[in-house]
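Chemist: No sequence on hand, only this structure:
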């Protein structure tokens, strides 16, 4: 191990004996009291020395070996240390690809803050390179999401959509103006390749499986209006056009599917029949889009564990009796209004959706799990709309006691910080 004080955190002295790591409250930690010799040793914990050499350096400035070990232990407990050489073979291979790692250093720095283990950041970054994600939709929102996920270091990002690029699809960070008239899928693939920091390793172990821990034990999740034994192809053909012309079954090898259709209605009120392949294969999926000047992110559906499109549909119909009748009219395709998808709003939605997707892929359960976040213009105030599992939905989430707890164990996510700062003050850990 070659310990290094996390470079992402700025360091400042609160007084002569107390040092604070970090500015923002979420990750700020205070160490003290600290004598000048210990403070000098902090500058030497930069990843170029192992513990033995640090003990030698500490001895030269008057510190005992056990004092150096205690400082390293306290820094580790506080989540302030990285290991500059740890993380296994995949991490070492990534370090040799300096061109790729230089592109991903900001992402690595961010992951090092959200994972308190010394090798947590580099392990999660290398794990991303073994993942495969699918984005369904290549409009202003979907193409930008795909570009962000590719730029974040995911090993493979597939984009599915039909037709040709229209002027209204063009967006900063998404499809460029010169792509107008080209096939959407081909243009999106070029965008993903251009944004990728480098080729992913040929053989990489996935960090997670897309298989739900409840898929085999629970009945097939189909949602209302679909027979329990329907094949994915039959379910998809039941609602043509709802995925912008793309009708393909879900791949069980996917880590996540992001459903970001150009028609915002399919994100706001997703057709449960089109989610059958995801539910049957146990593939987590996240909805995102813009409808009538309102941004939508979520829900993130964990098959069998959180509310799905069927739960959303049944819950809305229960609260509003006319909803099924109106929805049938809107889905009929007889009237296709111009999509009110403001470029700033579309970019905001794409950024939040990509962030939630990455948080999930990195082992967490983001706030979109079982919740839809809405951002209407012109207020620009994100509003959470909880989506509860419905007792009549065949996904089975409503009949389980603690399904998200089961998912947390499957995700193998990071432990929660025990030293999160209190409101208004950073957390204090004594050292030295």
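Modeler: That came through fine. As the structure is a prediction and not an experimental result, all values here were calculated from the model.

Chemist: drop to CA atoms for contacts and neighbour counts, all remaining ones
Modeler: Fine.

Chemist: Just want the most central residue of the chain.
Modeler: Geometric centre of the chain, nearest residue: residue 358, 1.9 Å, by CA atoms, centre = their mean.

Chemist: structure B:
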């Protein structure tokens, strides 16, 4: 190994949770994943003691000074740091956390930041360090709105993943079923749902802002079940160029998508128009609007039927889609719905823009005019 040719690391951290296994007297394996694990050839096995100093609390120079007190060769320690840094198993705390993040928030986000570092390849030129991703999440504003059992879990999950501002616009009282398999276990039945979810966010991620977000300024809206006609809802989002992700429950399965970017297609109304199209000889379906406003949201009696395990899996999938959008990575739900009928049982359905939907007509409006 050659002498270090990089700048000194600012408070280097060996990613937490990496197993260490001795494969012989002088060979140490760090990590288990086939694409990530490395074998370290340590002529002096005592050099492995340095790994315990890579906890993100001291600069590299302090680690090299500590090596001297342990009678370790500074050259061997530098070589060890070089290998760990080149393979992405050691990262500077500056690249792990945004600089403005306070100590309690760092502690809460340690697992998230570590997972982001492990999922990425720091050797790639377009590598986005966890600090950059968490900074994007910290500045994001997400609204979770509508009716549905999944809303509370999605809102709290987003806050726990580092989203800085989450508004839970979830009207109505907390129902008994919402306390099962979700973050509202401590909420009393009948209490105000908005307040209960805001309290749950405060317990899970105290630094998260839960105040109202001005209409049209959210980074993304998670749209649950709603009462207004789909066409009017989709048009309102279109006029504000507001991106949104639809989430619903249908007969024991959760449906995530489509995610509609600003001015994007297909929108939620496109799907509704395709679904309401009957065979040519059949009459118009009940609930359709002959004037073209589109169908209203179907009304259900009683709580949404959804198994606890399915609700947890679907909430996690929805949270992941929102985070991908915020992080700037590819999502699975643009132009598509994901049906989660059980953990590990997922069906993807693609949709195309409907030729008569308002989202397509908007592209033909004269400039400065709206319907």
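Modeler: It's in. Because the structure is a prediction, the values reported are computed rather than measured.

Chemist: So after superposing, what's the score?
Modeler: TM-score for the superposed chains, counting by TM-score structural alignment, normalised by the length of the second structure: 0.72, backed by 339 aligned residues with a CA RMSD of 4.3 Å.

Chemist: Would you mind finding the match for the residue nearest to the centre of the first structure in the second structure?
Modeler: Applying TM-score structural alignment, one finds that residue 358 of the first structure aligns to residue 323 in the second structure.

Chemist: Please, which helix or strand holds its match?
Modeler: helix 308-327 (DSSP states H and E).

Chemist: Quick one: list the elements packing against that helix.
Modeler: Packing partners of helix 308-327 of the second structure (3 or more CA pairs under 8 Å, 6 or more residues apart in numbering; DSSP states H and E): helix 130-139, helix 151-160, strand 253-260, strand 336-342.

Chemist: what's next to the shortest one, contact-wise?
Modeler: What that stands for is strand 336-342 of the second structure. Defining contact as CA atoms under 8 Å, 6 or more residues apart in numbering, one finds that strand 336-342 of the second structure is touched by 252-259, 307, 309-310, 313-314, 346-351.

Chemist: OK, contacts around the residue nearest to the centre of the first structure?
Modeler: Counting by CA under 8 Å, 6+ apart, residue 358 of the first structure makes contact with residue 149.

Chemist: make it 10 Å
Modeler: Shown here is residue 358 of the first structure, whose contacts under the criterion CA atoms under 10 Å, 6 or more residues apart in numbering are 128, 148, 149, 152, 154, 256, 352, 364, 366.

Chemist: I'd like to know which of those is nearest to residue 168 of the first structure.
Modeler: Comparing the contacts of residue 358 of the first structure against residue 168 of the first structure with CA to CA picks out residue 148 as the nearest, at 19.7 Å.

Chemist: check contacts around that closest one.
Modeler: 154, 157, 173-174, 192, 195-196, 350-351, 353-355, 358.

Chemist: do the same with residue 327 of the first structure
Modeler: The contact partners of residue 327 of the first structure, by CA under 10 Å, 6+ apart, come to 265, 269, 271, 313, 317.

Chemist: Among the residues you listed, which lie within helices?
Modeler: Counting by DSSP state H, the part of the contacts of residue 327 of the first structure found in helices is 265, 313, 317.

Chemist: Spell out for me the PyMOL command that would select the buried members of the contacts of residue 358 of the first structure.
Modeler: This is how PyMOL selects the buried members of these, with burial counted by 16 or more other CA atoms under 10 Å:
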select buried, resi 128+148+149+152+154+256+352+364+366
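
Chemist: From the contacts of residue 358 of the first structure, pick the one nearest residue 110 of the first structure.
Modeler: Looking across these and measuring by CA to CA, the closest to residue 110 of the first structure is residue 152, at 11.2 Å.

Chemist: Would you agree residue 282 of the first structure is in contact with residue 250?
Modeler: Yes. Using CA atoms under 10 Å, residue 282 of the first structure is in contact with residue 250, at 9.4 Å.

Chemist: any residues in contact with both of the two?
Modeler: Here residue 282 of the first structure and residue 250 share the contacting residues residue 276, scored by CA under 10 Å, 6+ apart.

Chemist: buried set for the helix or strand residue 39 of the second structure falls within?
Modeler: Per DSSP H and E: residue 39 of the second structure is located in strand 38-41. Applying a neighbour-count criterion of 16+ other CA under 10 Å, the buried positions in strand 38-41 of the second structure are 38, 40.

Chemist: Name the residues that touch it?
Modeler: Residues outside strand 38-41 of the second structure that contact it (CA under 10 Å, 6+ apart) are 20-32, 48, 80, 83-84, 87, 89.

Chemist: Many thanks, we can stop here.
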